[in-house]
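Engineer: Next input, structure requested:
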Amino acid sequence: MTRLRIDLAYDGGGFYGWATQPGIRTVQGSVEAALHRLLRVPEDDPDEPLRLVVAGRTDTGVHAAHQVCHLELAEETLARAVGHMRTDAETALCHRLQRILPADIAVRRVRRAPEGFDARFSALERTYVYRIADRGAEVDPRLRGCVLHIDDDLDLERMNAAAAMTVGLHDFGSFATPNPGGTTIREVKRAVWARIPVSPLVPGASAAPGAVVSTMESGLLCFTIVADAFARNMVRSLVNACVQVGLGKRDLDWFAGKMAVPRREGSTGPIAPHGLTLEHVAYPADAQLASRAEAIRAKRTLPA
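Structural biologist: Here you go, the predicted structure:
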């Protein structure tokens, strides 16, 4: 069998998350259906299910600018993608797949995976960004599908003080739900809120309203978080908790208490999904892919 790495992006607004669910439109279901159609493999073929393994499952309404998955299939099946094209099978598959996928999914690249590559377990880290337009930013209706509007002022300094508490190895049980048999222990490498500077599209031009078109993210509050992995609802729940602090509804001691006692109790549910985007998935050098996958499969615990 041949293992392929597939890099893709999608607008999550029209999907019920990544994972396949019967009778429901999902990203995985849409891509797998396209693969079966393109490669002429019956969807109930037990010998070649064409099942995707993803770096990180996204929830309903969450977007991805860079998602990674892998797929195993027979060499002769892959060869069917070439047809009359004068190119290699991976390039042909990428081109043909993009032509039949819906417009809210984009295939960035298809390539043969190096030895030991596992889209999920080989990943070193994932980067998510959550975008908010508060009173410090003009609301752009074009971005309504990927930016949350909050009609209030958010305190950036207090939100960053809360976010700083999440950096390091912690049990995020107050903000996440573990998978069966899993854990909510994760290592956050970076967590920071920043307001995107208001800047014109043309360098050096006046930034006065109406003088020149501004960059689309001007003025937005963006939360960037990087971790080795994320538990279910973890990012959106952390964002919600930071927003509560930024609005003055909760204090920093409350947030510190949530970090100290990893228990869900109803006050740290997830914020709206549409502001969240998976931006990047990083992997180690090829020689370290297999060892990374083996290490990450082990159930993690906190140091005594």
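
Engineer: From now on I want contacts and neighbour counts done on CA atoms only, so please keep to that.
Structural biologist: Noted.

Engineer: Show me where the stretch 101-250 of the chain has its strands.
Structural biologist: Shown for the stretch 101-250 of the chain, the strands assigned by DSSP state E, counting those that start in this stretch span residues 105-112, 125-133, 148-149, 168-171, 185-195, 221-227.

Engineer: Report all helices and strands that the third one contacts.
Structural biologist: Meaning strand 148-149. strand 125-133 (3 or more CA pairs under 8 Å, 6 or more residues apart in numbering; DSSP states H and E).

Engineer: need the contact list for the closest residue to residue 77 other than its chain neighbours.
Structural biologist: Nearest residue to residue 77 in three dimensions, chain neighbours excluded: residue 39, at 6.4 Å (CA to CA, 6 or more residues apart in numbering). Neighbour list for residue 39: 77-78, 80-81 [criterion: CA atoms under 8 Å, 6 or more residues apart in numbering].

Engineer: please give me the structure for this one as well, since I'd like to look at both together:
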Amino acid sequence: MSTDPHPAARRLRLDLAYDGTEFSGWAVQPGLRTVQGELEAALGVLLRAGDPRLTVGGRTDAGVHARGQVAHLDVTAAQLDKWTGRVGDGTASASGAARGAADELAAVRARRLNGVLKRSAPDIAVHGVREVPAEFDARFSALRRRYEYRLRDGAARRDPLAARFTADVAHPLDLGAMQRAADELLGLNDFTTFCKAREGATAVRELLCFEWRVTEDGAYAARIEADAFCHSMVRAIVGAVVAVGSGRIAQSELVALRDARARSSRFTVMPAHGLSLEEIAYPADADLAARAAQTRARRGALDD
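Structural biologist: Below you'll find the predicted structure:
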């Protein structure tokens, strides 16, 4: 779908979360249950339109969860009126009253969309549906994306209540070694070793944060933040760091693998169910168009 809205269109931002266990990922796939498929079917009921199309900020794989997913959708003024059951709210001013009215409408739209979703997709929760400038693009306007990966090592007590969201690792892990390994991956790098790169695409990304902590329930959780990620990158870099934490590979070997820029069998890509998309951050409205243009510009390879 083109990101250039029709002149009469109104652009809406959807903030949502989902348990990815029973989904074959975000993107629509024939014959499979997907987050996009369920949402677009529900939107079709609300808008009385046959083919609403969503653009997503972070396309998640099968089994991956989200607490902070963002998508956008273009609708006509008439469709928006059907959704809210009232005349559209127009362009909001900067006043507190106008912001309050816009927040109320966002909540009403979310409530009505959740009402349709609960029939077939109660594992999706829409938190808000608000109007945004036409320049907003859920994918290309994003500044950064933040994920969390949860796991338990072989020394931890298993928790069946958290099993849908926490991966199990058979061996005890050295958390200090894992943090030191994670630090080696920070910054601007070519992550080809950790990506399933598309033909003609670059795997150069800037990893802004990779921090491990012990959670209140005794699991290990990694906060992983970057300007963007390529396919399987988060689960692969976690798998490589876990390989260091278990003693399978040394930190120096991880650095060598990173610099080799080639897929390797020396570490395992971690299971999908331990991963959750936590947040997508965007610039101020005035900077949306510039950010989208910058993101669309293909990033070149790093110098050796």
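
Engineer: which residue lines up with the residue nearest to residue 77 of the first structure in the second structure?
Structural biologist: Residue 39 of the first structure maps onto residue 47 in the second structure, with residues paired by TM-score structural alignment.

Engineer: How much space separates its match from residue 178 of the second structure?
Structural biologist: Taking CA to CA, to the nearest Å as the measure, residue 47 of the second structure falls 49 Å from residue 178 of the second structure.

Engineer: do residue 160 of the second structure as well
Structural biologist: Taken as CA to CA, the span from residue 160 of the second structure to residue 178 of the second structure is 25 Å.

Engineer: Determine the longest helix present in the second structure.
Structural biologist: When the second structure is parsed with DSSP state H, its longest helix is helix 96-120.

Engineer: what angle do that one and strand 124-132 make?
Structural biologist: 150 degrees (axes from the mean of the first three to the mean of the last three CA atoms, to 10 degrees).

Engineer: what comes up buried for helix 96-120 of the second structure?
Structural biologist: 102-103, 105-114, 116-117 (16 or more other CA atoms under 10 Å).

Engineer: Which one of those is nearest to residue 272 of the second structure?
Structural biologist: residue 117 (23.7 Å; CA to CA).

Engineer: what sits against the most centrally placed residue in the second structure?
Structural biologist: Geometric centre of the second structure, nearest residue: residue 58, 3.6 Å, by CA atoms, centre = their mean. Residues in contact with residue 58 of the second structure, defined by CA under 8 Å, 6+ apart, are 69-70, 139, 145, 277, 280.

Engineer: Tell me which residue of the first structure lines up with it.
Structural biologist: Checking TM-score structural alignment: residue 58 of the second structure goes with residue 56.

Engineer: Need the three-state assignment for its match.
Structural biologist: coil (DSSP: H, G, I helix; E, B strand; the rest coil).

Engineer: Doesn't residue 66 of the second structure lie inside a strand?
Structural biologist: Yes - assessed with three-state DSSP, residue 66 of the second structure lies in a strand.

Engineer: now it: how far from residue 184 of the second structure?
Structural biologist: 27 Å.

Engineer: Those two: which is more packed in?
Structural biologist: residue 66 (21 against 15; other CA atoms under 10 Å).

Engineer: tell me the SS of the residue nearest to that one when sequence neighbours are not counted?
Structural biologist: Nearest non-adjacent residue to residue 66 of the second structure, counting by CA to CA, 6+ apart: residue 277, 4.4 Å away. Secondary structure, three-state DSSP: residue 277 of the second structure is strand.

Engineer: Spit out the contact partners of residue 277 of the second structure.
Structural biologist: Contacts of residue 277 of the second structure (CA under 8 Å, 6+ apart): 58, 60, 64-69, 145-148.

Engineer: 7 Å instead, please
Structural biologist: 65-69, 146-148 (CA atoms under 7 Å, 6 or more residues apart in numbering).

Engineer: would you list the residues you listed in JSON lines and tack on distance to residue 154 of the second structure?
Structural biologist: JSON lines is the format used below for those (distance: CA to CA, whole Å):
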{"residue": "65", "distance to residue 154 of the second structure": "23"}
{"residue": "66", "distance to residue 154 of the second structure": "26"}
{"residue": "67", "distance to residue 154 of the second structure": "27"}
{"residue": "68", "distance to residue 154 of the second structure": "30"}
{"residue": "69", "distance to residue 154 of the second structure": "31"}
{"residue": "146", "distance to residue 154 of the second structure": "27"}
{"residue": "147", "distance to residue 154 of the second structure": "23"}
{"residue": "148", "distance to residue 154 of the second structure": "20"}
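
Engineer: which one of these sits closest to residue 130 of the second structure?
Structural biologist: Nearest member of these to residue 130 of the second structure, counting by CA to CA, is residue 69, at 14.2 Å.

Engineer: roughly how far is the longest helix of the second structure from the heart of the chain?
Structural biologist: How far helix 96-120 of the second structure lies from its chain's middle: 22 Å, per CA atoms, centre = their mean, to the nearest Å.

Engineer: cool, stretch 272-288 of the first structure as well?
Structural biologist: The answer for stretch 272-288 of the first structure is 6 Å, by CA atoms, centre = their mean.

Engineer: Quickly note the distance from the residue lying closest to residue 174 of the second structure once chain neighbours are set aside to residue 178 of the second structure.
Structural biologist: Using CA to CA, 6+ apart and skipping residues adjacent in sequence, the residue nearest residue 174 of the second structure is residue 245, 4.8 Å away. Going from residue 245 of the second structure to residue 178 of the second structure by CA to CA gives 5 Å.

Engineer: How about residue 288 of the second structure?
Structural biologist: Distance from residue 288 of the second structure to residue 178 of the second structure, by CA to CA: 36 Å.

Engineer: One more: residue 145 of the second structure?
Structural biologist: Distance, residue 145 of the second structure to residue 178 of the second structure, by CA to CA: 21 Å.

Engineer: cool, residue 69 of the second structure as well?
Structural biologist: 27 Å.

Engineer: next one: residue 204 of the second structure
Structural biologist: Distance from residue 204 of the second structure to residue 178 of the second structure, by CA to CA: 22 Å.

Engineer: The two: who's more crowded?
Structural biologist: Neighbours per residue, other CA under 10 Å: of residue 204 of the second structure and residue 178, the larger number sits with residue 178, 23 against 19.

Engineer: Which residue in the first structure occupies the aligned position of the more buried one?
Structural biologist: Aligned partner of residue 178 of the second structure by TM-score structural alignment: residue 159.

Engineer: same check, this time on residue 164 of the second structure
Structural biologist: Residue 164 of the second structure maps onto residue 145 in the first structure, by TM-score structural alignment.

Engineer: Now do the helices in the second structure.
Structural biologist: Under DSSP H, the second structure gives helices at 35-47, 77-84, 96-120, 175-183, 233-245, 251-260, 288-296.
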